[in-house]
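Enquirer: Could you work out the structure for the sequence below:
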Amino acid sequence: MSEGQSELFGKSPAIHAKIGGMGALSHIRVLDLSRVLAGPWCAQNLADLGADVIKVERPGTGDDTRHWGPPFVLNEQGLETKESAYFICINRNKRSITVDISKPEGQEIIRKLASESDIVLENYKVGDLAKYGLDYENLKKVKSDLIYCSITGFGQTGPFSHRPGYDFIVQGMGGFMSVTGEAEGVDGTGPQKAGVAIADIFTGMYATTAILAAVVHRDQTGEGQYIDMALLDTQIAVMANVGSAYLTSGEVPQRLGNASSTIVPYQTFPTSDGWMIVAAGNDGQFRHFVTAGGEAQLADNPLYINNPLRVEHRKELVPLLEAMTRKKTKAEWIELLEKANVPCGPINNFKEVFENEQVIARKIQIEVPHPTAGKMKLVASPMHLSKTPIEVRMPPPTLGQHTDEILQERLNLDESSIAALHKKGII
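Expert: Now for the predicted structure:
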């Protein structure tokens, strides 16, 4: 253990050995006041990179996502635990403390924890934490170089700032659903949300990047700062070329289902036993595709001889290609097209995902010990660093699992003081 690490974790090297590690952020302390998805996703990124993350939860109930099930994890006897699949996917490598921040004693605990933290992360409604003296303006008085990140639906400014923000609503407001779903006139037409909460997840990712930039700035200048993250801002930002296309042309993008607006064929195709994706990005790949399917003449058809013409005549071409792809199985097509160097892939269900040889080789599924579940399956972090690798030091915590430990370690409270806080319902 380095001298800096010893000082950081005070008088408890044994605890540091348990919660620390060799991650790039092993010198960073995070006080996580966030709940549900965007904030916890960000905090888990920081924790995976080695930061000591304390997750603050409500006594008795905790983070709402603890109750978002089924499914709940089964223990080794096959009995259901209280650990929801939703909660465990975003809270590994954290310690849980329960604190009632509506009470003055609880607010004082948070202030003391913040005073020795590098980062505070929260996703309360605009102005809510100011009522408790736990907003940035108040906490920077106890820690002048504090990095404080707020995540809300619509940001700290603007006419919508006080509205609650939900991922589903933001996917609609931010334009994503206007270009996702089957095209007009196709069976099942209509706007469609993503199958996962992308506005929350991307906001968590952007928040991670912003926090790390603030850490670098603090290390260079000694200055902390405030970070204002909004789901709506993020949703619009990640529309990428779609948003840019509108700003460039003034034309409102439309839904195309699984097809591309600028490349044909670049979409899903039916096979005799399922679906596959073909992404023929140039004329040569298109020729290889139709040749593999026994329809080489399509590549010489004047209407389909290059990509701009294929885009123009997609309504005539795509049914011909679908008739071709239905003649073989998904596996047969994947084998043929891989040999022909045509970009392609299956559409896997999650059983197929985790049985895939590439997924297995990359060790994306991991198993960790857990105090109530025995063994718990998780999805590994996708970050692979050669010098400071990701470590799963702790499983997702049970509610308040580390409350006493943290109060002893960080606030130097003795057993009688902690017992008094429990009795009052503060923790």
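Enquirer: all contacts plus neighbour counts: C-alpha atoms, from now on.
Expert: Noted.
Enquirer: need the strands for the stretch 201-350 of the chain, in chain order.
Expert: Ranges of strands in the stretch 201-350 of the chain, per DSSP state E, counting those that start in this stretch, are 225-230, 266-270, 275-279, 344-346.
Enquirer: So which of the ones you listed is nearest residue 324?
Expert: strand 266-270 (9.2 Å; CA to CA).
Enquirer: what sits up against that closest one?
Expert: With contacts defined as CA atoms under 8 Å, 6 or more residues apart in numbering, strand 266-270 is touched by 258-260, 275-281, 322, 325-326.
Enquirer: quick one more, to check against the first:
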Amino acid sequence: MMLADFGAEVIKIESPAGDDTRAWVPPVDGYGQGTYFSSANRNKKSVVIDLKTSDGLAYARELVSDCDVVVENFRPGIMARFGLDYQTLAVEKPELVYCSISGFGPGAGAELPGYDLLVQALGGLMSITGSPEAEPSKAGVALVDVLTGQNALAGILMALRVRDTTGTGQEVQVNLLSSLLAALVNQGTATLATGDSPTRMGNAHPSIAPYETFRTGGGLLAVAVGNNRQFGALCGVLGLPGLDEDPRFSTNESRVASRADLKGLLEKALEADTAENWQEKLLGAGVPAGKVNNVGEAFELGHALGLEPSVIVADPTTGRISSQLANPIRLSASPAAYRMAPPTLGEHQGSNFTSHSLDAVKGLPCSASAI
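Expert: Here you go, the predicted structure:
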């Protein structure tokens, strides 16, 4: 979808049963289509192909012959059974960029099912998410799916850039587990350096304080103090003079060590007003702070800041109207375009697709996916 937003013609190949996420409901949009599917499939053309038939395979190979990019997320080895793997296709089309997305890579984990929840559990993310008193928790969205999709996008674009220079394509491999492990960043690096696995800390940060949420006289407030100047300003706004000079809190290291005492003192002062009012006062003093919004409030904030976080897509062919999340990448000369609403199953069966062109990169998703 990211490629399609910037002009790629994307042909989404679905089985006769359709992308699994079409059935992941509720909720649904005004046309009865699941919003899960809609969130990742605008600007794509849907074609139904049964790859288990000779006619289906012939049609798929015909489409591939005119594509710059193939994207597939079957379990490793399945595309080889169809003769649609990179090694086979690259013989006839050496300029092809071929992206394989899997759950656990092509090795010993090839047969493991690649679902976001499973990877969050096996990949350690759940062990550091949630409060210390509660059970491990997943992120509120399929975060690993999204990260892996972004890595696939980056890999495809880099491979195309290399092809611009060499004329030769290559295979791009990404998997959910590797994407998650790389995204553990400071937590993962700390584990490698010390041998100790981090634990759940709720909304607190292992290396910075105060850097978490606090109860106020009305609502939760997130405070993200990153240096001593900001901490001094926080103390001034809260009416806690001299607290920044207290040996327990005068440096970030000492604040981390005395986190519990510090939180108690700050929350006592924060009881005097609401999170919304504290946000205004603290931001005015240069202290990073904000009330904890729900999703609707977050969109309101984005619109108020002029970020245009959502768009209305009016499909010129079908007349369907779809509310969509805006593409977060802003290009000054070639911005994202929202041309088509998420397709119905097989909507573009029998369509004539554009001829091969480096200026209109085509992706060919070859299986149903949550991405």
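Enquirer: Need the TM-score between these chains.
Expert: Remark: TM-score between the superposed chains equals 0.91 [TM-score structural alignment, normalised by the length of the second structure]; 355 aligned residues with a CA RMSD of 1.8 Å.
Enquirer: do you know which of the strands of the stretch 201-350 of the first structure lies nearest residue 214 of the first structure?
Expert: Going by CA to CA, the one of those nearest residue 214 of the first structure is strand 225-230, 6.9 Å.
Enquirer: Point out the other elements, helices or strands, that that closest one touches.
Expert: With contacts defined as 3 or more CA pairs under 8 Å, 6 or more residues apart in numbering; DSSP states H and E, the packing partners of strand 225-230 of the first structure are strand 147-152, helix 198-221.
Enquirer: distance from it to the second structure after superposition?
Expert: With mean CA distance after the TM-score superposition for the first structure, strand 225-230 of the first structure departs from the second structure by a mean of 1.3 Å once superposed.
Enquirer: if we can go back for a sec, any chance of the contacts of strand 266-270 of the first structure in JSON lines with neighbour count and distance to residue 336 of the first structure as columns?
Expert: Shown next, in JSON lines, are those (neighbours: other CA atoms under 10 Å; distance: CA to CA, whole Å):
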{"residue": "258", "neighbour count": "15", "distance to residue 336 of the first structure": "22"}
{"residue": "259", "neighbour count": "19", "distance to residue 336 of the first structure": "22"}
{"residue": "260", "neighbour count": "14", "distance to residue 336 of the first structure": "23"}
{"residue": "275", "neighbour count": "19", "distance to residue 336 of the first structure": "15"}
{"residue": "276", "neighbour count": "21", "distance to residue 336 of the first structure": "12"}
{"residue": "277", "neighbour count": "20", "distance to residue 336 of the first structure": "13"}
{"residue": "278", "neighbour count": "23", "distance to residue 336 of the first structure": "12"}
{"residue": "279", "neighbour count": "20", "distance to residue 336 of the first structure": "14"}
{"residue": "280", "neighbour count": "22", "distance to residue 336 of the first structure": "14"}
{"residue": "281", "neighbour count": "16", "distance to residue 336 of the first structure": "17"}
{"residue": "322", "neighbour count": "14", "distance to residue 336 of the first structure": "16"}
{"residue": "325", "neighbour count": "21", "distance to residue 336 of the first structure": "11"}
{"residue": "326", "neighbour count": "18", "distance to residue 336 of the first structure": "14"}
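Enquirer: Aligned against the first structure, show me the partner of residue 163 of the second structure.
Expert: Aligned by TM-score structural alignment, residue 163 of the second structure pairs with residue 218 of the first structure.
Enquirer: Please report how far its match lies from residue 112 of the first structure.
Expert: Separation of residue 218 of the first structure from residue 112 of the first structure (CA to CA, to the nearest Å) stands at 20 Å.
Enquirer: again with residue 145 of the first structure
Expert: Counting by CA to CA, the gap from residue 145 of the first structure to residue 112 of the first structure is 15 Å.
Enquirer: who's more crowded, these two?
Expert: Under the criterion of other CA atoms under 10 Å, the comparison of residue 145 of the first structure against residue 112 puts residue 145 first, with 21 against 15.
Enquirer: looking at it, that one is touching residue 220, isn't it?
Expert: No: applying CA atoms under 8 Å, one finds residue 145 of the first structure not in contact with residue 220, separated by 11.6 Å.
Enquirer: Residue 225 of the second structure contacts residue 233, doesn't it?
Expert: No: Residue 225 of the second structure is not in contact with residue 233 according to CA under 8 Å; the separation is 9.7 Å.
Enquirer: Give the residues shared as contacts by those two.
Expert: Between them, residue 225 of the second structure and residue 233 share the contacting residues residue 287, judged by CA under 8 Å, 6+ apart.
Enquirer: ok, which stretches of the stretch 201-350 of the second structure are helices?
Expert: 228-237, 252-257, 259-270, 275-284, 295-304 (DSSP state H, counting those that start in this stretch).
Enquirer: Ok, which of these comes nearest residue 42 of the second structure?
Expert: helix 295-304 (19.8 Å).
Enquirer: Tell me which residues are up against that closest one.
Expert: With CA under 8 Å, 6+ apart as the criterion, helix 295-304 of the second structure contacts 308-310.
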